[in-house]
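> what follows is a protein structure lacking sequence information:
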């Protein structure tokens, strides 16, 4: 199990700190910090992105004092269950397999598509080598697709594998791939058809933290109802991104 590699400054959210255990404490928000635009580290070394904005607002509405920590993706669930932080807010899709180990809030990103990105639109997606981030629903899909799965610890590593020719394509959340394709100057393109996977992205919590889950669910509901979440989705993922109806 890998240790937490970075702790950022606490958020100064002072409006109430009544928590699930009945005592005042700081809620630690665990993220990866390496999956833009969901979450990433900005030039100041602080967690940024869609999930930072949403997480800050969730904590404000839930009247919780929160701070952000980053953890490598491949140990992000074990470090939640062992108590190194209190939530996972890291682009994590809600799946039946994960719900056997942890609990989830309702989704704060609707179910969206995964996609392939390659140097050529004609890349071999069924018989070739496909890169995916380890322990993701995309890696599981590739493993069952007939292609050769090449797993990496980070999203950037999967992209590097395609650029170097080690992999024929990357399979990942399309929302993460879009800015990479746009920034490539035509060197990278989408290949094949989009693939709908997962039940949307939710916040992961320990199964015992039922009151904390209720607080965040109430915050997410209010953010859906007043349009805050949809506005942030468009801001971070673009006008064509799927929003809540």
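Cool, got the structure. Every value quoted in this text rests on a predicted model; they were computed, and no experiment measured them. Numbers count the residues shown, from 1 in each chain.
> C-alpha only now, for contacts and for neighbours.
Fine.
> give me the number of residues near residue 79?
Burial measure for residue 79: 21 neighbouring residues, criterion other Cα atoms under 10 Å.
> cool, and residue 189?
Counted with other Cα under 10 Å, the neighbours of residue 189 add up to 21.
> residue nearest the middle of this structure, spatially speaking?
residue 91 (1.1 Å; Cα atoms, centre = their mean).
> wait, that residue touches residue 201, no?
Yes: the criterion here is Cα atoms under 8 Å, and residue 91 meets it with residue 201 at 5.9 Å.
> ok, which stretches of the chain are strands?
Listed in chain order, the strands of the chain (DSSP state E) span 6-10, 27-31, 34-35, 39-41, 47-48, 66-70, 87-88, 103-109, 113-118, 129-133, 148-152, 169-173, 189-196, 201-205.
> indicate which one of the ones you listed is closest to residue 81.
When the strands of the chain are compared by Cα to Cα, strand 201-205 sits nearest residue 81, at 8.1 Å.
> which residues does the closest one contact?
80, 86-94, 102-111, 213 (Cα atoms under 8 Å, 6 or more residues apart in numbering).
> report the angle between it and strand 27-31.
Taking axes from the mean of the first three to the mean of the last three Cα atoms, to 10 degrees, one finds strand 201-205 and strand 27-31 inclined to each other by 130 degrees.
> check the offset of the top helix by length along the chain from the chain's centre.
When the chain is parsed with DSSP state H, its longest helix is helix 210-225. Here helix 210-225 is found 18 Å from its chain centre; the criterion is Cα atoms, centre = their mean, to the nearest Å.
> what is it packed up against?
Packing partners of helix 210-225 (3 or more Cα pairs under 8 Å, 6 or more residues apart in numbering; DSSP states H and E): helix 50-61, strand 103-109.
> tell me the angle of the last one relative to helix 50-61?
When you say that, I think you mean strand 103-109. Going by the same axes, to 10 degrees, strand 103-109 makes 120 degrees with helix 50-61.
> ok now strand 103-109, how far from the chain's centre?
Relative to its chain's centre, strand 103-109 lies at 11 Å (Cα atoms, centre = their mean).
> that older thread, export the helices and strands packed on helix 210-225 to JSON lines and tack on distance to residue 160 and mean neighbour count?
Output for the helices and strands packed on helix 210-225, formatted as JSON lines (distance: least, Cα to Cα, whole Å; neighbours: other Cα atoms under 10 Å):
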{"stretch": "helix 50-61", "distance to residue 160": "24", "mean neighbour count": "21"}
{"stretch": "strand 103-109", "distance to residue 160": "27", "mean neighbour count": "21"}
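> okay, one more to line up with it:
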């Protein structure tokens, strides 16, 4: 899922914050709650749910950790991790070099899934059009490097609305996020021709403070175990469908 404004995070990182012991207290799992199917709010219960929530809970159970979920807006999600408002990030966050300069990542728990452009017409020229993207994402960073006009929004749903109301010509986001929206639009939204498989980033992983090496190793070991026993692939197929990319 998902360049960040990292100055605040970097400042907090250099402030000498003490690491959190993964064995001494509840591990607070940070997420956005606005990026289905990775993480979103269940309308019936008001609770956060989704692929990452189920995966995070499974990782905690396997590791014998007491974990709780904390919601945070995307644009401040890294600074608030570094400031110890929670201990991990599971929020559709792609691993890239800029983020790795500020926080640590586990190995990816999804393959490097593609991004895609969606629009009201398949013939949009994405190199010169107005493109909507969520702020501080790898998609917004990609658009900024092209000849297109970047229109950023704090919430992913606002990027879709911008296309529908004519404010933007197309949206660029994780394909897994856009796919059900395109499918349920009844033909209103379509993939931009030749632009429905745009590979960005290195896959999605769990973010942690660089000082929390013990906690990172604990979660990394459990991700490896779930890859080896097939249970991670089962969760990917459950939440993203039978055609989803899985680990070999």
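Nice, thanks for sending it over. Here the structure is a predicted model, which is why all the values come from computation and not from measurement.
> what TM-score do the two superposed chains give?
With the length set by TM-score structural alignment, normalised by the length of structure 1, the two chains reach a TM-score of 0.91; 228 aligned residues with a Cα RMSD of 1.4 Å.
> residue 56 of structure 1 is nearest to which of the strands of structure 1?
Nearest to residue 56 of structure 1 among those is strand 66-70; the distance by Cα to Cα comes to 7.7 Å.
> what's residue 232 of structure 1 aligned with over in structure 2?
Using TM-score structural alignment, the partner of residue 232 of structure 1 in structure 2 is residue 235.
> for burial, what's the neighbour tally of that match?
17.
> residues in contact with it?
51, 55.
> now with 10 Å, please.
Applying Cα atoms under 10 Å, 6 or more residues apart in numbering to residue 235 of structure 2 gives the contacts 51, 52, 54, 55, 226, 241, 246.
> could you measure from the aligned residue in structure 2 for residue 76 of structure 1 over to residue 93 of structure 2?
Residue 76 of structure 1 maps onto residue 77 in structure 2 when the alignment is built from TM-score structural alignment. Distance from residue 77 of structure 2 to residue 93 of structure 2, counting by Cα to Cα, to the nearest Å: 10 Å.
> identify the contacts common to the two.
Taking Cα under 10 Å, 6+ apart as the criterion, residue 77 of structure 2 and residue 93 both touch residue 31.
> follow-up on the earlier one: was I right to think the match of residue 76 of structure 1 contacts residue 32?
Yes: Residue 77 of structure 2 lies in contact with residue 32 (Cα atoms under 10 Å); the separation is 7.9 Å.
> pull up the overlap in contacts between the two.
By Cα under 10 Å, 6+ apart, the residues touching both residue 77 of structure 2 and residue 32 are 71, 89, 90, 91.
> residue 171 of structure 2 versus the second one, what's the distance?
Read it as residue 89 of structure 2. Residue 89 of structure 2 sits 25 Å away from residue 171 of structure 2, going by Cα to Cα.
> more crowded one of these two?
A direct count of neighbours by other Cα under 10 Å for residue 89 of structure 2 and residue 171 places residue 171 higher, at 34 against 28.
> list the contacts for the residue nearest to that one when sequence neighbours are not counted?
Residue nearest to residue 171 of structure 2 in three dimensions, not counting chain neighbours: residue 132, with 4.5 Å by Cα to Cα, 6 or more residues apart in numbering. By Cα under 10 Å, 6+ apart, the residues touching residue 132 of structure 2 are 117-118, 139-140, 143, 148-153, 156, 158-163, 167-173.
> how does it look with 6 Å?
Listed by Cα atoms under 6 Å, 6 or more residues apart in numbering, the contact set of residue 132 of structure 2 reads 151, 152, 159, 168, 171.
> okay, now the first one: neighbour count?
It stands for residue 151 of structure 2. By other Cα under 10 Å, neighbour count at residue 151 of structure 2 equals 21.
> and the gap between the residue lying closest to residue 125 of structure 1 once chain neighbours are set aside and residue 175 of structure 1?
Counting by Cα to Cα, 6+ apart, residue 147 is the residue found nearest to residue 125 of structure 1 once chain neighbours are left out, at 6.6 Å. Distance, residue 147 of structure 1 to residue 175 of structure 1, by Cα to Cα: 22 Å.
> give me the more crowded residue out of the two.
The residue with more neighbours, out of residue 147 of structure 1 and residue 175, is residue 175; 21 against 17, by other Cα under 10 Å.
> the residue nearest to the more buried one when sequence neighbours are not counted: neighbouring residues, count only.
Among residues not flanking residue 175 of structure 1 along the chain, residue 237 sits closest, at 6.3 Å (Cα to Cα, 6+ apart). Residue 237 of structure 1 sits with 19 neighbouring residues when counted by other Cα under 10 Å.
> how far away is residue 237 of structure 1 from residue 60 of structure 1?
23 Å.
> check residue 142 of structure 1 too.
The gap separating residue 142 of structure 1 from residue 60 of structure 1 is 39 Å, by Cα to Cα.
> how about residue 189 of structure 1?
Plainly put, residue 189 of structure 1 is 39 Å away from residue 60 of structure 1 if you go by Cα to Cα.
> so who does the counterpart of residue 213 of structure 2 in structure 1 touch?
Counting by TM-score structural alignment, residue 213 of structure 2 corresponds to residue 210 in structure 1. Listed by Cα under 6 Å, 6+ apart, the contact set of residue 210 of structure 1 is empty.
> give the aligned equivalent of residue 47 of structure 2 in structure 1.
Using TM-score structural alignment, residue 47 of structure 2 pairs with residue 46 in structure 1.
> what's the answer for residue 135 of structure 2, then?
Aligned partner of residue 135 of structure 2 by TM-score structural alignment: residue 134.
> now that match. Nearest residue, chain neighbours left out?
Nearest residue to residue 134 of structure 1, sequence neighbours excluded (Cα to Cα, 6+ apart): residue 151, at 5.0 Å.
> number of residues surrounding the one you found?
21.
> ok, now which ones touch it?
Contacts of residue 151 of structure 1 by Cα under 6 Å, 6+ apart are 131, 132, 133, 134.
> can you state the residues of structure 1 onto which stretch 154-172 of structure 2 aligns?
Going by TM-score structural alignment: stretch 154-172 of structure 2 matches residues 153-171.
> end-to-end on that stretch?
14 Å.
> do stretch 56-71 of structure 1 as well
From its first residue to its last, stretch 56-71 of structure 1 covers 18 Å (Cα to Cα).
> ok now it, how far from the chain's centre?
With Cα atoms, centre = their mean, you get 16 Å for stretch 56-71 of structure 1.
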